[in-house]
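S.K.: curious how this folds, go ahead:
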Amino acid sequence: MSSYKSFAVIGAGALGSTIVAAFAAQNLPVVVLARPGSKSTDKLPAGAKLATVDTSDAAAVAAVFKEHTVDVVLSTVTGHAIGAQKSLIEAAKAANIKLFVPSEYAVPTEGLNEGIWAEKNQIAEQLKSAGIPCLRIYVRNGLFIEYIPWLFLNAETKKIHIVGKGEAPLSTTALPDVAGFVVHVLTTLPSAELENKIFRIEGERTKANDLGALFKTAVEYVTEIPGEMGDIKTIVATELDSGLGSTGWSVVTQSEGTGDVAASSANKLWPGHHWKTIKEVHGL
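M.R.: Coordinates of the predicted model:
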């Protein structure tokens, strides 16, 4: 049984708000920290509390943690704000936080020293240096199931655009499944099974080459993804095609893990749960 009773979520975007809703649905104490003027918290569920604070002010954030007797901090900040977690670590240290769940929720990052995901590994190392127990969760293929069309489906041609060969395995997981898993493990597992652990979950395993059939459209192989944010999409798609799209991938060994480090190895921690498929999420 978990010893964690109170939770704080930083970042109320697509994932953060879904996690908050999952906590609130179980009547668990949860406070959302947001910067002044943030509109992402306009529709917080009943029961969730809001603390407006400059999240770069470690002392102010620590005061919020103490006021709400927070046990676990969950960061869901977006990619461009990963470095901002440094002040959150300082605040967590000052407030004697029991567990910190950093903003991972993407490709496996342990051992990464370069590239767009390396900063996440650095945050985990900083938590270790600060002596704060950390739980890292890998859940998706660079995008949640809901966002697969954003990366792969061209809005104009209606074709699936693939960078590379499209044969690398991709771990895909729906937002509600991610949130449900996070809340489930934090509220059912003892702290010894959560502290300084890495969980790898996977709703459905697929390949980019399979998406054409799923979405009933043609596949086109490209070297660059055109259109808005095409440069970012191309970088993500390229890394996914290298193997990083699987939550079981190791950048150290450049291979798929097995056993406790396999892509879906943590699914067993939520026994009996039905993981949503790409077809279910998109009504295909």
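
S.K.: use CA for all of it now, contacts and neighbours both
M.R.: OK.

S.K.: in the stretch 51-200 of the chain, what residue spans correspond to strands?
M.R.: In order along the chain, the stretch 51-200 of the chain carries the following strands (DSSP state E, counting those that start in this stretch): 72-75, 99-101, 135-138, 160-163, 169-172, 197-200.

S.K.: in the first one, what's buried?
M.R.: To tie it back to what came earlier, the one meant is strand 72-75. For strand 72-75, the neighbour count (16 or more other CA atoms under 10 Å) marks V72, V73, L74, S75 as buried.

S.K.: any chance of those in TSV, plus distance to A95?
M.R.: As requested, those are exported to TSV (distance: CA to CA, whole Å):
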residue	distance to A95
V72	11
V73	11
L74	14
S75	16
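
S.K.: contact partners for the residue nearest the centre of the chain?
M.R.: The residue lying closest to the centre of the chain (CA atoms, centre = their mean) is Y105, at 1.8 Å. If a contact means CA atoms under 8 Å, 6 or more residues apart in numbering, then Y105 has I137, Y138, V139, R140 as its contacts.

S.K.: ok, P176 next?
M.R.: Taking CA under 8 Å, 6+ apart as the criterion, P176 is in contact with T18, I19.

S.K.: how close does A8 get to N113?
M.R.: In this structure, A8 and N113 are 29 Å apart, going by CA to CA, to the nearest Å.

S.K.: out of the two, which sits in the busier spot?
M.R.: Comparing A8 with N113 by other CA atoms under 10 Å, the one with more neighbours is A8, at 26 against 14.

S.K.: doesn't the more buried one belong to a helix?
M.R.: No - counting by DSSP: H, G, I helix; E, B strand; the rest coil, one finds A8 to be strand, located in no helix.

S.K.: one more, so I can put them side by side:
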Amino acid sequence: MSVYKSFAVVGGGHIGLPILAALAAKNAAVILLSRPGTSTKTGIPSGVPVIQVDFSDAAAVAAVLKEHNVDVVVSTISGTAIMAQKPLVDAAKLAGVKLFVPSEYGMASNAHTAEVLGGQNTIAAYLKSAGVPSTRIYAGTKCGVIQVGLFTEFIPWLFEDGKLKVIRGKGDIPVSFTSIPDMSGFVAHVLTTVPPSELEDRTLRLEGERSSFNGLAAQFTNISVEHVDSIAGEGADFKALLLQALATGPGSSGWDGARKAEGTRNNAAGSANALSPGHQWQTIKQVHKL
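M.R.: This next block holds a predicted model:
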């Protein structure tokens, strides 16, 4: 059984609140940390303390963590603020936190050096240098709209005017998709049941369902694949870069950026699903009622 008894979730966004709720549902002692001046979130479970603290003040954050005897910090900071986790790591070190779950939850970031994924690697290295054990969680591709992963619920973001536009390749490269309830439930499950030896300095790769762009178009019967050289509209530049990247493999949670190939065994897409035996992972059709 896990020795982790008390948790702090940092950030109350698309993934922070579901993780918070999942931990509370397991009767775990959990607090939500938010920045000063942040408006009160809806959907916070009854009895969960919401503590506003300056994330850049390591001493102040450490004081909160010590006061609540926090064993595990679960960060859900958005990708645009990924480097703001450095003082949180410092705070975890000061407070004697046993495990830090950095904000990833999307595309496998190992071996990346630029932009958000590069920042995630920087934080991973910083955790190691600080001597704070960590667990990195990958679940598939990254979406700039919500900054924490293109979960199954957000697949329609890829569509435009009834088209799923493919800029590179044939649309047959597999991509990992995981639903938000599956992701948050998994995080709460492993943190409250799995022995620390199976979590410390580990990378967990989830996959609710594996599908190519052609496969998505087949499931969403009102959507067709269109091969194009470019796309237009709001967020077109980012979407084009994402679509091009996914056409070469990085959308799989098992992708190894260093080898530019799929991982195997414990590094394979969905390999961490085994830590939640018996769980029925939601399919794309179930989430979207197809």
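
S.K.: TM-score for these two?
M.R.: Overlay of the two chains. TM-score (TM-score structural alignment, normalised by the length of the first structure): 0.95; 281 aligned residues with a CA RMSD of 1.3 Å.

S.K.: about what we covered before: which of the buried residues of strand 72-75 of the first structure sits closest to A59 of the first structure?
M.R.: V73 (15.3 Å; CA to CA).

S.K.: surely the closest one touches A8?
M.R.: Yes - assessed by CA atoms under 8 Å, V73 of the first structure is found in contact with A8 at 4.9 Å.

S.K.: surely I137 of the first structure and I198 touch.
M.R.: Yes - the criterion here is CA under 8 Å, and I137 of the first structure meets it with I198 at 5.8 Å.

S.K.: neighbour count: these two, which is higher?
M.R.: I137 (24 against 17).

S.K.: could you find the counterpart of the more buried one in the second structure?
M.R.: Taking TM-score structural alignment, I137 of the first structure has I137 as its aligned residue in the second structure.

S.K.: wait, what's in contact with its match?
M.R.: Residues in contact with I137 of the second structure (CA under 8 Å, 6+ apart) are V101, E104, Y105, G106, T203, L204, R205, L206.

S.K.: can you tell me which of these is nearest A217 of the second structure?
M.R.: In terms of CA to CA, no member of the contacts of I137 of the second structure lies closer to A217 of the second structure than G106, at 21.7 Å.

S.K.: how near is that closest one to R205 of the second structure?
M.R.: Applying CA to CA, one obtains 10 Å for the distance of G106 of the second structure from R205 of the second structure.

S.K.: now swap in Q52 of the second structure and tell me
M.R.: Relative to R205 of the second structure, and taking CA to CA, Q52 of the second structure is found at 32 Å.

S.K.: who's more crowded, the two?
M.R.: R205 (27 against 15).

S.K.: touching, the more buried one and S271? I think so.
M.R.: Yes - the criterion here is CA under 8 Å, and R205 of the second structure meets it with S271 at 5.9 Å.

S.K.: please pull up the equivalent of R168 of the second structure in the first structure.
M.R.: When the structures are aligned by TM-score structural alignment, the residue of the first structure matched to R168 of the second structure is G164.

S.K.: so what's that match up against?
M.R.: When contacts are counted by CA under 8 Å, 6+ apart, G164 of the first structure is found next to Y221, V222, T223, T238, D241.

S.K.: ok, so of the residues you listed, who is nearest Q26 of the first structure?
M.R.: For the contacts of G164 of the first structure, the nearest to Q26 of the first structure is D241 (38.3 Å; CA to CA).

S.K.: ok, now which ones touch that closest one?
M.R.: With contacts taken as CA under 8 Å, 6+ apart, D241 of the first structure has the following neighbours: V163, G164, K165, G166, E167, A168.

S.K.: and what of G47 of the first structure?
M.R.: For G47 of the first structure, the contacting residues are A24, N27, P29, V30, by CA under 8 Å, 6+ apart.

S.K.: so of those, which ones are in helices?
M.R.: The helices, defined by DSSP state H, take in A24 from these.

S.K.: what's the burial count for F215 of the first structure?
M.R.: With neighbours defined by other CA under 10 Å, the count for F215 of the first structure comes to 18.

S.K.: do the same with G162 of the second structure
M.R.: 16.

S.K.: go on, K260 of the second structure?
M.R.: Applying the criterion other CA under 10 Å, we find 12 residues in the vicinity of K260 of the second structure.

S.K.: and the alignment partner in the first structure of it, what is it in contact with?
M.R.: Matched by TM-score structural alignment, K260 of the second structure corresponds to Q254 in the first structure. Listed by CA under 8 Å, 6+ apart, the contact partners of Q254 of the first structure are G243.

S.K.: and N141 of the first structure, by the same measure?
M.R.: Under the criterion of CA under 8 Å, 6+ apart, the contact partners of N141 of the first structure comprise A106, V107, L170, S171, T172, L240, L244, G245, S246, T247.

S.K.: kindly report the same for T206 of the first structure.
M.R.: For T206 of the first structure, counting by CA under 8 Å, 6+ apart, the contacting residues are P169, L170, S171, T172.

S.K.: give me the element it is part of.
M.R.: When secondary structure is defined by DSSP states H and E, T206 of the first structure falls within strand 204-207.

S.K.: distance from that strand to the second structure after superposition?
M.R.: Superposed on the second structure, strand 204-207 of the first structure shows a mean distance to its aligned partners of 0.4 Å (mean CA distance after the TM-score superposition for the first structure).

S.K.: could you list the buried residues of the next helix or strand along the chain from that strand?
M.R.: Using DSSP H and E, the helix or strand that directly follows strand 204-207 of the first structure along the chain is helix 211-214. Within helix 211-214 of the first structure, the residues scored as buried using 16+ other CA under 10 Å are L211, G212.
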